[in-house]
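J.: Below are the sequence and a predicted model for it; my questions follow.
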Amino acid sequence: MGWVQRRRDHGGLIFIDLRDREGIVQLALDPDRDPDAHAKADRIRNEFVLAVRGIVSPRPAGTVNAKMRTGEVEVEIRELRILNTSKTPPFMVDDTTEVAENIRLKHRYLDLRRPGIQNNLMLRHRVARTVRTYLDARNFLEIETPILTKSTPEGARDYLVPSRVNPGTFYALPQSPQLFKQLLMISGFDRYCQITRCFRDEDLRADRQPEFTQIDCEMSFVNRDDVIEVMEGMIATVFKEAIGVDVSLPMPRMTYAEALARYGVDNPDLRFDLELVEISNQVKESGFKVFAEVVKGGGIVKALNAKGCGTFSRKEIDDLTDFVKIYGAKGLAYVKVTEEGWQSPIAKFFTAEELSALDRALGSEVGDLLLFVADSYKIANEALGRLRGHLGHKLGLTSKTNFKFVWVTDFPLLEWDGESRRHVAVHHPFTAPMDEDVSLLDGDPGKARAKAYDLVLNGSEIGGGSIRIHDQSVQSKMFDLMGIAQDEAREKFGFLLDALEYGAPPHGGIAFGLDRLVMILTGSDSIRDVIAFPKTQKATCLLSEAPGTVDEKQLRELSIRLATRPK
């Protein structure tokens, strides 16, 4: 039984390719063998639903299709039933026809018949099954946490749900099960896991959705190394079971400071080199005032040697300049290294000794393109780090079958938000400071490092976690440093603060983005291709037309009056 992929009439013999989730098989209908079935086949069209009975036979000599798994056989039909007809679909249900994404998502039930999408979702199933099996063997308990919970906005916006039985109050859909999994550790469950839905009302992009799925884990009586060892074993098992790739363990580690120094970002793509080099010392006394004044003002100058890219045109370099401006850089200086030396508008501002020092620092050779950004520490790293990733794609250095993992550790605990004039948590407010940095919380909290760790794969963060604060006084101090007043902390997080006073064990955990992980495993370009019913970048569902309006009666029951009506 299945759907008609295509029908071909060969002047008497009719062939039908019948498709289900396992693949396609060819049906052969001979009018001499079964006139009734052959007569029915004459009116069959694409996407009709059929049931057939017949004999599986070798295909005649010269008709074998080596591109099909079933290409050596066909089914000689003895009986055929049409279970249902179909309108002409808006696109061919195959993997070769180019279809606009909005059309695919509007008719997602047809798009989901395409073999590529079906294979993605079947692989997703295998990943989830492998995760559960691995964690179960290591004594994790899968425990469900609430979907309707309390709004505690710190970071992304919450999705709010009005309560009918408690007028004027709201639930929030969870951004993560963070607080509940910590409470489970306090409750003595020791090892928790859950493949769970989470919700964040934030702007979308190719690898982000308003509702997404996490592989969520927490462990008691552990340190950072314990969590990393168990979790990288899980990821290695997933890669082996899902796509047959062996991952070398232990995975490499890199501190946050090293990641920024070498790659400009905290999620470095290690599939290629193109490392950044700070050259502030080499240019601080140079005649090029743009560089010298930035260093004098407390900024930095960083450079990237794009090996062999000296052939780039002026337009290509202008495009790179426009790219770094997206990340706040004021401009991009460049040098082409030629047989005659530096070819660049800035070359005349440097002495021979300075040019030689820069060549040594950057390892420059004839044919290279040197790219420079001079700005604040944050902007210089971000702009040049993102440019590095952009060049990696442009130069074809980012093979989807080359998997490079790295744990990034020792993140800052807090960072200063100039707009709100307060510290904010780099990960979340429940992350513990490094033991040796606890004393900094009273005098210089910005220098304190966190017991946090991210797992990065090919430039994408696929998981992040930390050892949690299990001391109530330290947690209260953290809220205070973030400008959360005592009464506000009590209102938002009082249940956690109370629980921490009843023998909370040391604990830590991690969450992996299942959607993003499967996206990388399948080599998909969009996270929407690994989710059955995804949202668009405007957080809408083209299939069901959600979100939608509701009638006045429903609003009255929820004690809600709209200030404006949707257009």
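T.: Received, thanks.
J.: For the rest of this, base every contact and every neighbour count on C-alpha atoms.
T.: OK.
J.: quick one: residue 305 and residue 315, what's the gap?
T.: Distance, residue 305 to residue 315, by CA to CA, to the nearest Å: 18 Å.
J.: for residue 128, that is, sorry about that
T.: Counting by CA to CA, the gap from residue 128 to residue 315 is 46 Å.
J.: So for those two, which residue has more residues nearby?
T.: Between residue 128 and residue 315, counting by other CA atoms under 10 Å, residue 128 is the more crowded of the two (17 against 9).
J.: and that one, what element?
T.: For residue 128, the enclosing helix or strand under DSSP states H and E is helix 115-137.
J.: same for that helix, what does it pack against?
T.: helix 224-243, helix 514-522 (3 or more CA pairs under 8 Å, 6 or more residues apart in numbering; DSSP states H and E).
J.: can you pull the buried residues of the shortest one?
T.: Put plainly, it is helix 514-522. For helix 514-522, the neighbour count (16 or more other CA atoms under 10 Å) marks 514-522 as buried.
J.: returning to what we had before: need the helices and strands packed on helix 115-137 in TSV with distance to residue 142, can you?
T.: Formatted as TSV, the helices and strands packed on helix 115-137 follow (distance: least, CA to CA, whole Å):
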stretch	distance to residue 142
helix 224-243	15
helix 514-522	16
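J.: okay, now residue 367: neighbour count?
T.: 17.
J.: quick one, what contacts it?
T.: Listed by CA atoms under 8 Å, 6 or more residues apart in numbering, the contact set of residue 367 reads 307-311, 336-338.
J.: Now for these: which two are most distant?
T.: Checked with CA to CA, these reach their widest spread between 307 and 338, with 12.4 Å between them.
J.: Give me the common contacts of these two.
T.: Residues touching both residue 307 and residue 338 (CA under 8 Å, 6+ apart) are 367-368.
J.: For the closest residue to residue 333 other than its chain neighbours, which residues are in contact?
T.: Computed as CA to CA, 6 or more residues apart in numbering, the closest residue to residue 333 that is not its neighbour in sequence is residue 372, at 4.9 Å. Contact analysis of residue 372 by CA under 8 Å, 6+ apart lists 301-304, 332-334, 384.
J.: nearest to residue 19, of the residues you listed?
T.: Checking those against residue 19 by CA to CA gives residue 384 as the nearest, at 48.6 Å.
J.: Number of residues surrounding the closest one?
T.: By the measure other CA under 10 Å, the count of residues near residue 384 is 28.
J.: wait, what's in contact with it?
T.: By CA under 8 Å, 6+ apart, the residues touching residue 384 are 264, 276, 302-304, 324, 372-373.
J.: second one coming, line it up with the first:
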Amino acid sequence: MLDNLGNVKRTHRAGDLRLEHVGQEVVLMGWVNARRDFGPLTFIDIRDREGVTQVVFNEELFADAHAKAKRLRSEYVFAVRGKVVKRSDDTVNSNINTGEVEVRGQEILILNEAKTPPFEINSTNLPSEDTRLEYRYIDLRRQKMQDNLRLRHRITTSVRNYLDKQGFLEIETPILTKSTPEGARDYLVPSRLSAGEFYALPQSPQLFKQILMISGYDRYYQIARCFRDEDLRADRQPEFTQIDLEMSFVQPDDVFNLIEPMVVEVFALNGVEVPRPFPRLSYQEAMLRFGSDKPDTRFGMEFVDFAAHVTESGFAPFIQILEKGGWIKGIVLTGGAKYGRNQIDNLTAFVREKYKASGLAWIKLGEAGELTSSLLKNFGEERLKAMAISAQAQNGDLVCIIAGTMDLVAAALGGLRLELAKREGLIDSTKWNFLWVTTFPMFEYHVEDKRWYAMHHPFTSPRDEDLDKLSESSNSIGEAL
């Protein structure tokens, strides 16, 4: 039979107790984290959000409490009243914050029983993600999950405090709204009052914050929930939270100088030191060097341009690509000469299937300097050696080359660069390389639709020197930044 809590009130959390509490009578409430039965002595670790405390029940001192403690099992919910005592030196547990003390249990209330959990909360051998999601309330009891949510809370609190000091107002914007052109599909909600009509969940508060700016609110922010009906990817989820803000009457440096200290402050919460100022790359430079407008600069393997060598080679298929404004670029994988034909074929399949590249050309320099290449027949050994030298390839390296339109090469070679870095363990997951990518194109042309689209959204102000490129008489709209 379960006990009623009655008027019993918790005095401390399970992670609070220290040596200064020795001699105090306390009441703790929480879950059974672990149980150890040694006959006349029964040890129960009680767990709550703040940590774990060991409670010892002694049959000789408090027989009723001891008998009741023997009924406890994993994840039972209980309350205990007892006195804090100092542990002997040989029983101190340095793995927990309360490890120098324990509670001598005098009275116990069993508030709720529990079935055997589907997985052990303290185990590192976790079940499948499906099982964890089915029993989400169990998974959320794990220390790592609680640490994650606690850190998230500290981050949002830090952001709010920082932006408040910078003169921002936190303003909530509508969730049920009208569908507007964005970068993904909308989630739709049928309207009860207007048959056949639908609300859209916001992909971002973009229109609303623009309204706030023209209404004179000057500085707005929101920890905003956003919804996008798109497939899951590493950096994409159907619903997510973003720090959304907007400012009036500012220059780019105002944005840089606002955001950088905030990022530094947030990462410091997790013990990560972020140096300032952040490097800045223009969009054009980022695409030329990495093929991405969000490049990972934690490793090298930057693009190498082989246009000059191709022009001199006379190789017609590549020359035709260049004449149409395409790219012939490559990357160097240090130590990549170890890749056999099957591995190279695997890389070729990767760029073909994922990025629709026509193929992958390669140059391999053996440890003794011997050269093999898929282009040997068309380019000759001397020209290929010159290409390898211009790419700063050394003996033992592999040069991967992709030819095609600018967009295709950027995507395919950029994707191959990341894939090789993952395979070779070149990405230091403990390292954070922040940078700004600036001067994005205002518009991008879609060949299928035969029209220009805003690359991000139409609320970005063009540079003063590019205003003339947006006039009806101008043919330079694609050059506006």
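T.: It's in. All of these numbers come straight from a predicted model, not from anything done at the bench.
J.: re earlier: what do we get in the second structure for the residue nearest to residue 333 of the first structure?
T.: Here residue 372 of the first structure is matched to residue 401 in the second structure, going by TM-score structural alignment.
J.: element containing its match, please.
T.: Take DSSP H and E as the rule and residue 401 of the second structure turns out to sit in strand 398-404.
J.: same question, residue 476 of the first structure
T.: Using DSSP H and E, residue 476 of the first structure sits in helix 472-481.
J.: Show where that helix falls in the second structure, residue numbers please.
T.: Going by TM-score structural alignment: helix 472-481 of the first structure matches no residues.
J.: Check which residues of the next helix or strand after that helix are buried.
T.: Next in sequence after helix 472-481 of the first structure, counting helices and strands by DSSP H and E, comes helix 486-499. Under the neighbour-count criterion of 16+ other CA under 10 Å, helix 486-499 of the first structure has 489, 492-493, 496-497, 499 buried.
J.: Quick one: list the elements packing against helix 486-499 of the first structure.
T.: Helix 486-499 of the first structure packs on helix 178-186, helix 472-481, going by 3+ CA pairs under 8 Å, 6+ apart.
J.: what about the residue nearest the centre of the second structure, distance to residue 294 of the second structure?
T.: Residue closest to the average C-alpha location in the second structure (CA atoms, centre = their mean): residue 235, at 6.5 Å. Counting by CA to CA, the gap from residue 235 of the second structure to residue 294 of the second structure is 12 Å.
J.: how far away is residue 105 of the first structure from residue 128 of the first structure?
T.: Using CA to CA, residue 105 of the first structure is found at 24 Å from residue 128 of the first structure.
J.: now the strands for the stretch 151-300 of the first structure?
T.: 160-162, 170-172, 191-199, 211-220, 253-255, 276-278, 300-306 (DSSP state E, counting those that start in this stretch).
J.: The second structure: matching residues for the longest one?
T.: Mapping strand 211-220 of the first structure onto the second structure (TM-score structural alignment) gives residues 239-248.
J.: before we move on, back to that, quick one: which of the contacts of residue 367 of the first structure is most hemmed in?
T.: Of the contacts of residue 367 of the first structure, with other CA under 10 Å as the count, residue 336 tops at 25 neighbours.
J.: if you skip the residues just before and after it, what's nearest to the residue with the largest distance to the centre of the second structure?
T.: Distance from the centre of the second structure peaks at residue 60, with 54.2 Å (CA atoms, centre = their mean). Distance criterion CA to CA, 6+ apart; nearest residue to residue 60 of the second structure, sequence neighbours excluded, is residue 40 at 7.3 Å.
J.: Check residue 152 of the first structure too.
T.: Spatial nearest neighbour of residue 152 of the first structure, chain neighbours left out: residue 492 (5.8 Å); criterion: CA to CA, 6+ apart.
J.: quick one: that neighbour from residue 15 of the first structure, how far?
T.: Going from residue 492 of the first structure to residue 15 of the first structure by CA to CA gives 66 Å.
J.: likewise residue 405 of the first structure?
T.: Residue 405 of the first structure is 48 Å from residue 15 of the first structure, by CA to CA.
J.: Check residue 475 of the first structure too.
T.: Distance, residue 475 of the first structure to residue 15 of the first structure, using CA to CA: 70 Å.
J.: got the contact list for stretch 449-456 of the second structure?
T.: With contacts defined as CA under 8 Å, 6+ apart, stretch 449-456 of the second structure is touched by 183, 441-446.
J.: Mind doing that once more with 7 Å?
T.: 441-446 (CA atoms under 7 Å, 6 or more residues apart in numbering).
J.: Next: stretch 272-286 of the second structure.
T.: 264, 267, 292-293, 295, 434-440.
J.: switch the cut-off to 8 Å
T.: Contact partners of stretch 272-286 of the second structure, identified using CA under 8 Å, 6+ apart, comprise 260, 263-264, 267-268, 292-295, 432, 434-441.
J.: which of these count as buried?
T.: 260, 292-293, 295, 434-438, 440-441.
J.: Distance to residue 199 of the second structure added to the residues you listed, as TSV?
T.: Converted to TSV, these look like this (distance: CA to CA, whole Å):
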residue	distance to residue 199 of the second structure
260	36
292	35
293	33
295	36
434	37
435	37
436	35
437	34
438	35
440	32
441	32
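J.: Just those residues: which are in helices?
T.: Using DSSP state H, the subset of these located in helices is residue 260.
J.: Identify the farthest-apart pair in the buried ones among the contacts of stretch 272-286 of the second structure.
T.: 260 and 441 (23.1 Å).
J.: buried ones in stretch 225-233 of the first structure?
T.: Quick answer for stretch 225-233 of the first structure (16+ other CA under 10 Å): 227-228, 231-233.
J.: what does stretch 63-83 of the first structure give?
T.: Across stretch 63-83 of the first structure, burial judged by 16+ other CA under 10 Å covers 70-78, 80, 82.
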